[in-house]
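Trainee: below: sequence and its predicted model.
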Amino acid sequence: MYLLLDEPSFRLQTTLVMEIGLNEAFLLQHLHYRSLISKNERDGYKWVYKTYEDWKEEIPFWSLNKIRRTIYSLESQGYLISNSSYNKMKIDRTKWYRVDYTKPIFHIQKGTVDISD
């Protein structure tokens, strides 16, 4: 085994980090993984819905402010599409997220983002 600890790990790709930033690449990669196992399909896309606090549970070494800033950055750059209209109750402001795979960066390597271990 090539890892220091025998536990699940995160993987980053240099091209993605260089294009959108370290934090953004990390969160986007994690969202990609989550969308692969998501059962929430709307309008032909798989979505992941989470509050900022939910993200904090999954990424415990980040502050809530860093999570908010990173999500905002990804939304601003167009890599992350978010929506809150899929919630059943109007007062529920939980955001639903998906990666915008139409961005050119995702077509560099055979049209996929590698998340293999």
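Mentor: Received it, and whenever you're ready, just let me know what you need. Numbers count the residues shown, from 1 in each chain.
Trainee: contacts, neighbours, all on C-alpha from now
Mentor: Will do.
Trainee: so where do the strands sit in this structure?
Mentor: Under the criterion DSSP state E, the chain carries strands at the ranges 40-42, 45-50, 80-83, 95-99.
Trainee: so which elements touch the third one?
Mentor: Here strand 80-83 touches helix 64-77, strand 95-99, going by 3 or more Cα pairs under 8 Å, 6 or more residues apart in numbering; DSSP states H and E.
Trainee: need these in JSON lines with mean neighbour count and distance to Asp114, can you?
Mentor: Shown next, in JSON lines, are the helices and strands packed on strand 80-83 (neighbours: other Cα atoms under 10 Å; distance: least, Cα to Cα, whole Å):
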{"stretch": "helix 64-77", "mean neighbour count": "16", "distance to Asp114": "19"}
{"stretch": "strand 95-99", "mean neighbour count": "20", "distance to Asp114": "14"}
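Trainee: name the residue closest to the centre of this structure, please.
Mentor: Leu31 (2.4 Å; Cα atoms, centre = their mean).
Trainee: ok, that one - contacts?
Mentor: Shown in contact with Leu31 (Cα atoms under 8 Å, 6 or more residues apart in numbering): 48, 97-99.
Trainee: and for Thr51?
Mentor: Thr51 makes contact with 94-95, according to Cα under 8 Å, 6+ apart.
Trainee: this is the other structure I want to compare:
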Amino acid sequence: MSDLLISEPPLQAIPSLCVALKNSDKAIMLQQIHYWLQRSNNIVDGHRWVYNTAADWQKQFPWLTTKTVQRYLRDLCDRGLLITGNYNKAKFDRTKWYRINYDALDNLTNSKGTESTNGEVQQVPMEGDCETQPIPIEYTETTHQINNNTSKSDNLDNSVDYEKEFNSLWKLYPPYRKQGKKLALASYKTWRKAGKDNTFARAKMQLDSYLNYIKIHNVDRSFVKAGKTWFANIDDTYDQLPSKTTNSPTKKRVEKATDWSKRKANTLTDVSTDDLKKLLKKYE
């Protein structure tokens, strides 16, 4: 059987949405965002939100480039179908948060010419029944925004590849301090399972914060935490403000050497003959 035929959960979109948006890729992206919104625990101002970088979204749509994904997301925002926000805990984190404007979407799909030719909404043919879900993508924040209080979420949580997540973080850790990988992995698994807010994206953000701290404070290698230590304390925070002191070397005070060429030499030209005789007589 060809690997290019359906053998994995496919991405999906209904034809009427593709027609309304005049672009099947945008329809698939909007459907995928809706999929993750239904599973998100990020609730702000009464709305569910999901957040990802453009690069992480691109992993879910591998036939598109990152720039194309950015352009499509921007277009959906410009059309009022997506609403963006920034609720990141770190001020320097500019990862965009998204939610769907369902009222605007209803107005769009209720417009003339958005129904299928027979007046009924039809799904794009795909393997299996209508319960087929979009393909889950690892290493995205929304992938892990599952409610841990339900048995369904517990089953989904068991499918998360914590080791694969950990390895992607371990690759970013300073190579000269990669000590205790097994202990670090165990700590990471424990941390991930400890609460619904302990997501891969949060761990990545915490690691970026620590690496930035090392850089802006010019931390000596010997003082950088060993890998096993950092992963055992993922929630630690670090000062992100540059040090007030500069790293320029301290200037040492240098005493100016005496310029003997400019000093008047001591001579005996001003000593009288009698005084000289007296002086010499002392040594006879």
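Mentor: Good, I have the coordinates. Being a predicted model, the structure only gives us computed values, none of them experimental.
Trainee: and the TM-score between these chains?
Mentor: Superposed pair, TM-score by TM-score structural alignment, normalised by the length of the first structure: 0.83. Supporting alignment: 109 aligned residues with a Cα RMSD of 2.1 Å.
Trainee: ok so, going back, out of the helices and strands packed on strand 80-83 of the first structure, nearest to Glu57 of the first structure?
Mentor: Ranking these by proximity to Glu57 of the first structure (Cα to Cα) places helix 64-77 first, at 10.0 Å.
Trainee: excluding chain neighbours, give the residue nearest to the corresponding residue of the second structure for Thr70 of the first structure in space.
Mentor: When the second structure is aligned by TM-score structural alignment, the residue opposite Thr70 of the first structure is Tyr72. With sequence-adjacent residues excluded and distances taken as Cα to Cα, 6 or more residues apart in numbering, Tyr72 of the second structure is closest to Lys26, at 6.3 Å.
Trainee: so stretch 210-230 of the second structure corresponds to what in the first structure?
Mentor: Under TM-score structural alignment, stretch 210-230 of the second structure corresponds to no residues of the first structure.
Trainee: quick one: end-to-end distance for that stretch.
Mentor: In stretch 210-230 of the second structure, first residue to last residue: 9 Å (Cα to Cα, to the nearest Å).
Trainee: got it, and stretch 79-86 of the second structure?
Mentor: OK, stretch 79-86 of the second structure end separation, Cα to Cα: 19 Å.
Trainee: one step back: what's the burial count for the residue nearest to Tyr72 of the second structure?
Mentor: Other residues lying near Lys26 of the second structure total 19 when counted by other Cα atoms under 10 Å.
Trainee: cool, Ser168 of the second structure as well?
Mentor: The tally of other residues near Ser168 of the second structure (other Cα under 10 Å) stands at 12.
Trainee: mean shift between the longest helix seen in the first structure and the second structure?
Mentor: Longest helix in the first structure by number of residues, with DSSP state H as the criterion: helix 22-37. Its aligned residues in the second structure lie a mean 0.8 Å from helix 22-37 of the first structure after superposition (mean Cα distance after the TM-score superposition for the first structure).
Trainee: where does that helix end up in the second structure?
Mentor: Aligned using TM-score structural alignment, helix 22-37 of the first structure spans residues 24-39 in the second structure.
Trainee: redo the strands of the first structure as TSV? Include distance to Leu4 of the first structure.
Mentor: TSV is the format used below for those (distance: least, Cα to Cα, whole Å):
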stretch	distance to Leu4 of the first structure
strand 40-42	34
strand 45-50	30
strand 80-83	32
strand 95-99	30
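Trainee: His100 of the second structure against Gly85, yeah?
Mentor: For the record, residue 100 of the second structure is Ile, not His. No. If you go by Cα atoms under 8 Å, Ile100 of the second structure and Gly85 don't touch, sitting 11.6 Å apart.
Trainee: sorry, back to before: nearest to Glu41 of the first structure, of the contacts of Leu31 of the first structure?
Mentor: Comparing the contacts of Leu31 of the first structure against Glu41 of the first structure with Cα to Cα picks out Val48 as the nearest, at 8.9 Å.
Trainee: which one in the second structure is aligned with the closest one?
Mentor: Following TM-score structural alignment, the counterpart assigned to Val48 of the first structure within the second structure is Val50.
Trainee: quick one: residues contacting that match.
Mentor: Val50 of the second structure neighbours (Cα under 8 Å, 6+ apart): 33, 36-37, 40, 42, 97-99, 141-142.
Trainee: how do those residues look in the first structure, which are kept?
Mentor: With the contact criterion set to both residues aligned by TM-score structural alignment, their matches' Cα atoms under 8 Å, the contacts of Val50 of the second structure that also touch in the first structure are 33, 36-37, 40, 42, 97-99.
Trainee: now those residues in JSON lines, with distance to Ser168 of the second structure?
Mentor: Listed next are those as JSON lines, based on distance: Cα to Cα, whole Å:
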{"residue": "Ile33", "distance to Ser168 of the second structure": "24"}
{"residue": "Trp36", "distance to Ser168 of the second structure": "22"}
{"residue": "Leu37", "distance to Ser168 of the second structure": "25"}
{"residue": "Ser40", "distance to Ser168 of the second structure": "23"}
{"residue": "Asn42", "distance to Ser168 of the second structure": "24"}
{"residue": "Trp97", "distance to Ser168 of the second structure": "23"}
{"residue": "Tyr98", "distance to Ser168 of the second structure": "25"}
{"residue": "Arg99", "distance to Ser168 of the second structure": "28"}
